[in-house]
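Engineer: Fold the following and give me the result.
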Amino acid sequence: MPGTDDKLLGEIAARVYRDDPRFARGLRAGRPCPPREYRRTRAWLLLTFALLVLGTGITLAHGLLIVTGMVLAGMAGELCDPRRGPRRQRVPPPRS
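Structural biologist: Next up is the predicted model:
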């Protein structure tokens, strides 16, 4: 049935727009940008900054800079994880 297919396609389009509006707008215009999962500009910038801080800490033999660089590099690695799921909702601890 043609009506059912149109309805299904409309639901898929609405879901894509809800999940990643920038990708959906680009797709509608005929020039889609990569989906959100493949946009890792912030992760690369953070990794670059982390390595700069780590290198500076090693050069100056400053422990706090070394630790900061290592923590930032770990955060950048977490952002680069391809299987990283959406953020989970925080559940408050049960009241006693």
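
Engineer: Going by C-alpha atoms from here, please, whenever you check contacts or count neighbours.
Structural biologist: Noted.

Engineer: longest single helix anywhere in this structure?
Structural biologist: The residue-count maximum for a helix in the chain (DSSP state H) belongs to helix 41-60.

Engineer: Just the buried positions in that one, please.
Structural biologist: For helix 41-60, the neighbour count (16 or more other Cα atoms under 10 Å) marks 43-44, 46-51, 53-54, 57 as buried.

Engineer: what's the offset of that helix from the middle of its chain?
Structural biologist: 19 Å (Cα atoms, centre = their mean, to the nearest Å).

Engineer: Could you also give me the structure for this next sequence, so I can compare it with the first?
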Amino acid sequence: MPQSDDERLVDLAARLEREDRRFARSLSAGRPARPREYRRSRAWWVLGIGVTMLIAGVVVADGLLIAAGLVLSGIAVQLLDPDRRRTRGPRRRPPR
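Structural biologist: Now for the predicted structure:
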């Protein structure tokens, strides 16, 4: 027995509420906010700190500071990847 369109919309709204509450609530209030996938300010801060640590490590000639800067920069680049969710593994299709 196929689902009605109303049931599908309710299911979609509930799933959106679970995944990104801030976005769902802002839509219902009429003032949309960016979805979670497009909020990357924290990743930019981590990248800035990592590059600063890397440059400071090169200037001071400290291997530990260089390594920490490289690790933080790598983490930030992973956070900035727009297709991060697609590369985790096989995508599961929702049940019909």
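
Engineer: State the distance from the counterpart of residue 59 of the second structure in the first structure to residue 14 of the first structure.
Structural biologist: Residue pairing (TM-score structural alignment): residue 59 of the second structure is matched to residue 59 of the first structure. For residue 59 of the first structure, the distance to residue 14 of the first structure equals 52 Å [Cα to Cα, to the nearest Å].

Engineer: just residue 23 of the first structure next, same as before
Structural biologist: In terms of Cα to Cα, residue 23 of the first structure sits 12 Å off from residue 14 of the first structure.

Engineer: Among those two, which residue is more densely surrounded?
Structural biologist: Set residue 23 of the first structure next to residue 14 and count neighbours by other Cα atoms under 10 Å: residue 23 wins out with 18 against 13.

Engineer: element containing the more buried one, please.
Structural biologist: Element membership for residue 23 of the first structure, per DSSP states H and E: helix 21-29.

Engineer: Next SSE downstream of the longest helix of the first structure?
Structural biologist: Helix 41-60 of the first structure is succeeded, C-terminally, by helix 63-79 (DSSP H and E).

Engineer: got the angle between that next one and helix 41-60?
Structural biologist: Counting by axes from the mean of the first three to the mean of the last three Cα atoms, to 10 degrees, helix 63-79 of the first structure points 160 degrees away from the direction of helix 41-60.

Engineer: mean offset of helix 63-79 of the first structure relative to the second structure (after superposition)
Structural biologist: Its aligned residues in the second structure lie a mean 0.7 Å from helix 63-79 of the first structure after superposition (mean Cα distance after the TM-score superposition for the first structure).

Engineer: what packs against that helix?
Structural biologist: helix 41-60 (3 or more Cα pairs under 8 Å, 6 or more residues apart in numbering; DSSP states H and E).

Engineer: Give the closest residue to the residue nearest the centre of the second structure in space, chain neighbours not counted.
Structural biologist: Against the mean C-alpha coordinate of the second structure, by Cα atoms, centre = their mean, the closest residue is residue 37 at 4.8 Å. Among residues not flanking residue 37 of the second structure along the chain, residue 82 sits closest, at 7.4 Å (Cα to Cα, 6 or more residues apart in numbering).
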